[in-house]
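# here you go, sequence then predicted model.
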Amino acid sequence: MTDVPTARYSVAVLPGDGIGQEVVPAAIEVVEAVASLHGFTVDFREYPWSCAYYQQHGVMMPSDGLALLARHDAILLGAVGDPSVPDHVSLWGLLVPIRRAFDQYVNLRPAVLLPGVRSPLRDTGAGIDILVVRENSEGEYSQVGGRMFPGTPHEAAVQQAVFSRRGTERVIEYAVEQARRRSGRLTSATKSNGIIHSMTFWDEVFRDVMDRHPDVSGRLVHVDALAARFVSHPHELDVVVGSNLFGDILTDIGAVVVGSMGMAPSANLNPERTAPSMFEPVHGSAPDIAGRGTANPVGQIWSAALMLEHLGEPEAGETVLGAVRRVLEDGEVRTPDLSGTATTRDMTDAVLGALRSVAVAR
């Protein structure tokens, strides 16, 4: 008999700043545990690129940073940002270059109300399960623009949004595929009643794509009204697609209505897999609680589960999410963001303890 070769994956780890340093180790422990249960191996390689690295070197990552990351199958990111470094420096020095160099044009952000978690909304009996597909490579987050007459009373700033047909079409096509796998309903965020050029263009491309997919029901909703729907009728929403800015804002609302920013995962995807994809929680570095050991690791652990699915280990990803569900439904372990007193270590241990029983139950 010959032994069946064990799948082996290489993952770059960027703990980054603040609570990223606390929740990333938790996610790594969980991945290693579930990999052992499912018979594959994950090799982690940590890179110290962060605001602390910037303070020492004057850059967020070295000149060969992208080349180093390109050697890996995926990237697990904790958080980027610290009060000591302006946000536009930290984000445009690390996070945004990674997303764009590796053509991670889909930012996938689930907003799911898990069993045992209390939403701030009054009525969630119908449940909340929204999948936001955010365009991640262009749109409002561009480098086109500048300032004139700085430091004078005549100072002016110009910021140019960039919407290409290729960029808009491909992210909507991806959202259509996600909707097809779920309810067959797709909502597009727009603001074409006020933003006359880019949003009317977005709407036209959306209609063109939907005409090619009559099996999926698509509708355009102004982003302000859609934000209100996230709060008043979240159970009526399924897959939502939006531009870079609109998707960013809507997913913060989604994270809060399902219980906590600490619960929200995300995936920066290169769907064609021509470069590594990157997985990170939505919550950011949270400097106000960094170092206390009380950060909720669920968002990071869930992001790691999305990573496992992307790597070709969907059962392992489901096992991780099943363990998280079991811990939260049990209600014994709650971090402060969920009105509890548990530490990051407590929550991590609880998820690790639930892994084996979930794996056996599958």
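On my side now, so go ahead.
# make it CA atoms for all contacts and neighbour counts henceforth
OK.
# and the most centrally placed residue in the chain, which of the three is it?
Centroid check for the chain by CA atoms, centre = their mean gives residue 266 as the closest residue, at 1.6 Å. When classified by DSSP: H, G, I helix; E, B strand; the rest coil, residue 266 comes out as strand.
# so what's it closest to, chain neighbours aside?
residue 109 (4.6 Å; CA to CA, 6 or more residues apart in numbering).
# tell me how far residue 300 lies from residue 52.
Distance, residue 300 to residue 52, using CA to CA, to the nearest Å: 21 Å.
# show me which of those two is the more surrounded one.
Neighbour tally, residue 300 and residue 52, criterion other CA atoms under 10 Å: the higher count belongs to residue 300, 32 against 18.
# contacting residues for that one?
By CA atoms under 8 Å, 6 or more residues apart in numbering, the contact set of residue 300 is 23-24, 27, 78, 263-265, 280-281.
# which one of the residues you listed sits closest to residue 356?
Of all the contacts of residue 300, residue 356 sits closest to residue 27, with 15.8 Å by CA to CA.
# does the closest one sit in a helix or strand, and which one?
Applying DSSP states H and E as the criterion places residue 27 in helix 20-38.
# next, the buried residues of that helix.
The neighbour-count check on helix 20-38 (16 or more other CA atoms under 10 Å) flags 20-31, 33-35 as buried.
# pull the residues that contact stretch 19-27.
Under the contact criterion CA under 8 Å, 6+ apart, stretch 19-27 has outside partners 15, 76-80, 284-287, 289-291, 293, 295-297, 300-301, 304, 344-345, 348.
# let's see 7 Å
Outside stretch 19-27, the residues within contact range by CA atoms under 7 Å, 6 or more residues apart in numbering are 15, 78-79, 285-286, 290, 293, 295, 297, 300-301, 304, 348.
# go on, stretch 103-122?
Applying CA under 7 Å, 6+ apart, the external contacts of stretch 103-122 come out as 127-137, 171, 251, 254-255, 257-259, 264-270, 277, 325, 328-331.
# pasting the second one now:
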Amino acid sequence: MRVHKIAAIGADGIGPEVIAAGLEVLEALSTKDGNFKLEIEHFPWSSEYYLKNGYYIPEGGLETLKKFDAIFFGAVGSQQVPDHVSLWGLRLPIAQGFDQYANVRPARVLPGVKSPLAGGEDIDWVIVRENSEGEYSGNGGRAHRGLPIEVGTEVAIFTRAGVERIHRFAFRLAQKRPAKHLTLVTKSNAQRFGMVMWDEIFAEVAKDYPDVTTDRELVDAMTTRMVLKPKTLDVVVATNLHADILSDLAAALSGSLGIAPTANLNPERQFPSMFEPIHGSAFDITGKGVANPIATFWTAVMMLEHLGEFEPAKKLMKAIEAVTANKVHTPDLGGKASTADVTKAVCEYIAASETVTA
């Protein structure tokens, strides 16, 4: 029996709801498979926890997380706490503290899901986001607050080591896909230092991957290309900010933010990686039982793959696609199913399925 230790952090908004659904599906999968087990430990870190204690992560919290094989994360963000406080209090300390520098966000239209985009069936992308520096490095400051001369600076940091490693990660990923195509997203026409270096290092690294076809797109032009020429894209590599924005667009074009997964990877496995759905806290539907758990289930697929559980991951992805094809859809996809309905349908499919073969 293969055992994997998972830290579950539901956190805010619909996070606890979808993480609970994800754990239910993973339990059904483990029971059916019989060869692996997930040992789950829940952590109450959230904005409610912060308001009660004055911190999101208690002293020694990251040291505690280090012993886990992966982190299953819901969402962070509360209407009672400023966004920059919650993000820098919980998610970013984990992602940066564990050097989860490769944020991976696949996007495609699942069976039974309708894209708002004509030609949406051509969407089959993976957006690779540099996750440790760039525009979200946390460098900058405020001075002369409240005065006419008040100033705020936000400094984007690009290091050769950080840029090279994310480009190499993206090239290796592109090598594994049929199209073997990688698009560089940049804004070096206006940002003439860090982004020019970003482009130059990409060109240097490309020489080591001659089997991968490359092209380059300015971030503003990239938005129109995603809408007008989706078939021309495969793997995309972009900075922390650019990929953050583009991946939300990719999710929406795929049908809903409620179906989009994310992996925050430490590829060298020196630290645990963190897996989270893309949709965020979704205050408007919190507690209503209608949050779409598909993003969390697909995120669980990515977590299983990272843990080396490739056959269970295939089985779960097949279950997801069968349920979306059967139109068991939550309201964000135009349906009337609840979170529990979708979870039950996926669990039932798993229970009835045969073992997946490679």
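Now that the structure is in, tell me what you want to look at. Values in this document were obtained by computation on a predicted structure and should not be read as measured data.
# if we can go back for a sec, using TSV, lay out the contacts of stretch 19-27 of the first structure together with secondary structure and distance to residue 193 of the first structure.
Converted to TSV, these look like this (DSSP: H, G, I helix; E, B strand; the rest coil; distance: CA to CA, whole Å):
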residue	secondary structure	distance to residue 193 of the first structure
15	strand	41
78	strand	37
79	strand	35
285	coil	35
286	coil	35
290	coil	42
293	coil	46
295	coil	41
297	coil	40
300	helix	37
301	helix	40
304	helix	39
348	helix	47
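# what segments of the stretch 51-200 of the second structure are helices?
Secondary structure of the stretch 51-200 of the second structure (DSSP state H, counting those that start in this stretch): helices at 61-65, 83-86, 92-97, 160-175, 194-206.
# what about stretch 121-138 of the first structure, start to end distance?
Stretch 121-138 of the first structure has its terminal residues 33 Å apart, counting by CA to CA.
# in it, what's buried?
By neighbour count on 16+ other CA under 10 Å, the buried set for stretch 121-138 of the first structure is 124, 128-138.
# repeat that for stretch 273-292 of the first structure.
For stretch 273-292 of the first structure, burial by neighbour count (16+ other CA under 10 Å) applies to 275-286, 290.
# ok, stretch 79-89 of the first structure next?
Residues of stretch 79-89 of the first structure classed as buried: 79-82 (neighbour count, 16+ other CA under 10 Å).
# what stretch of the second structure does that stretch fall on?
Using TM-score structural alignment, stretch 79-89 of the first structure lines up with residues 75-85 of the second structure.
# just give me the closest of the buried residues of stretch 121-138 of the first structure to residue 357 of the first structure.
The closest of those to residue 357 of the first structure turns out to be residue 129 (CA to CA; 25.1 Å).
# ok, and the closest non-adjacent residue to that closest one?
Closest residue in space to residue 129 of the first structure, ignoring its immediate chain neighbours: residue 112 at 4.4 Å, by CA to CA, 6+ apart.
# aligned partner of that neighbour in the second structure?
Under the alignment defined by TM-score structural alignment, residue 112 of the first structure is paired with residue 108 of the second structure.
# what about that match, neighbour count?
Count around residue 108 of the second structure with other CA under 10 Å applied: 21.
# wait, what's in contact with residue 308 of the first structure?
Applying CA under 7 Å, 6+ apart, we find residue 308 of the first structure in contact with 314, 316-317.
# give me the buried subset of those.
The neighbour-count test (16+ other CA under 10 Å) marks 316-317 as buried among the contacts of residue 308 of the first structure.
# among the contacts of residue 308 of the first structure, which are located in strands?
Among the contacts of residue 308 of the first structure, no member is found in strands (DSSP state E).
# possible to save the contacts of residue 308 of the first structure as JSON lines with distance to residue 99 of the first structure?
Shown next, in JSON lines, are the contacts of residue 308 of the first structure (distance: CA to CA, whole Å):
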{"residue": "314", "distance to residue 99 of the first structure": "23"}
{"residue": "316", "distance to residue 99 of the first structure": "25"}
{"residue": "317", "distance to residue 99 of the first structure": "23"}
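# strands along the first structure, start to end?
Using DSSP E, the strands of the first structure run over 8-16, 41-46, 74-79, 106-112, 129-135, 145-148, 156-159, 185-190, 217-222, 239-242, 265-269, 277-281.
# how far does the third one sit from the chain's center?
Put plainly, it is strand 74-79 of the first structure. Distance of strand 74-79 of the first structure from its chain centroid, counting by CA atoms, centre = their mean, to the nearest Å, is 10 Å.
# how close does that strand sit to the second structure?
Following the fit onto the second structure, the mean deviation recorded for strand 74-79 of the first structure is 0.3 Å by mean CA distance after the TM-score superposition for the first structure.
# over to the longest one?
Aligned to the second structure and superposed, strand 8-16 of the first structure gives a mean residue distance of 0.3 Å (mean CA distance after the TM-score superposition for the first structure).
# and residue 56 of the first structure? What does it align with in the second structure?
Using TM-score structural alignment, residue 56 of the first structure pairs with residue 52 in the second structure.
# same thing with residue 100 of the first structure?
Counting by TM-score structural alignment, residue 100 of the first structure lines up with residue 96 in the second structure.
# just list the residues touching the nearest residue to its match once chain neighbours are set aside, thanks.
Spatial nearest neighbour of residue 96 of the second structure, excluding adjacent residues (CA to CA, 6+ apart): residue 132 at 5.7 Å. Neighbouring residues of residue 132 of the second structure by CA under 7 Å, 6+ apart: 96, 99-101.
# and which of those residues is nearest to residue 306 of the second structure?
Comparing the contacts of residue 132 of the second structure against residue 306 of the second structure with CA to CA places residue 100 closest, at 13.1 Å.
# what is the burial count for the closest one?
Neighbour count for residue 100 of the second structure, taken as other CA under 10 Å: 25.
# kindly report the same for residue 312 of the first structure.
With other CA under 10 Å as criterion, residue 312 of the first structure counts 12.
# again, but for the one 10 residues further on
When neighbours are defined as other CA under 10 Å, residue 322 of the first structure has 20 of them.
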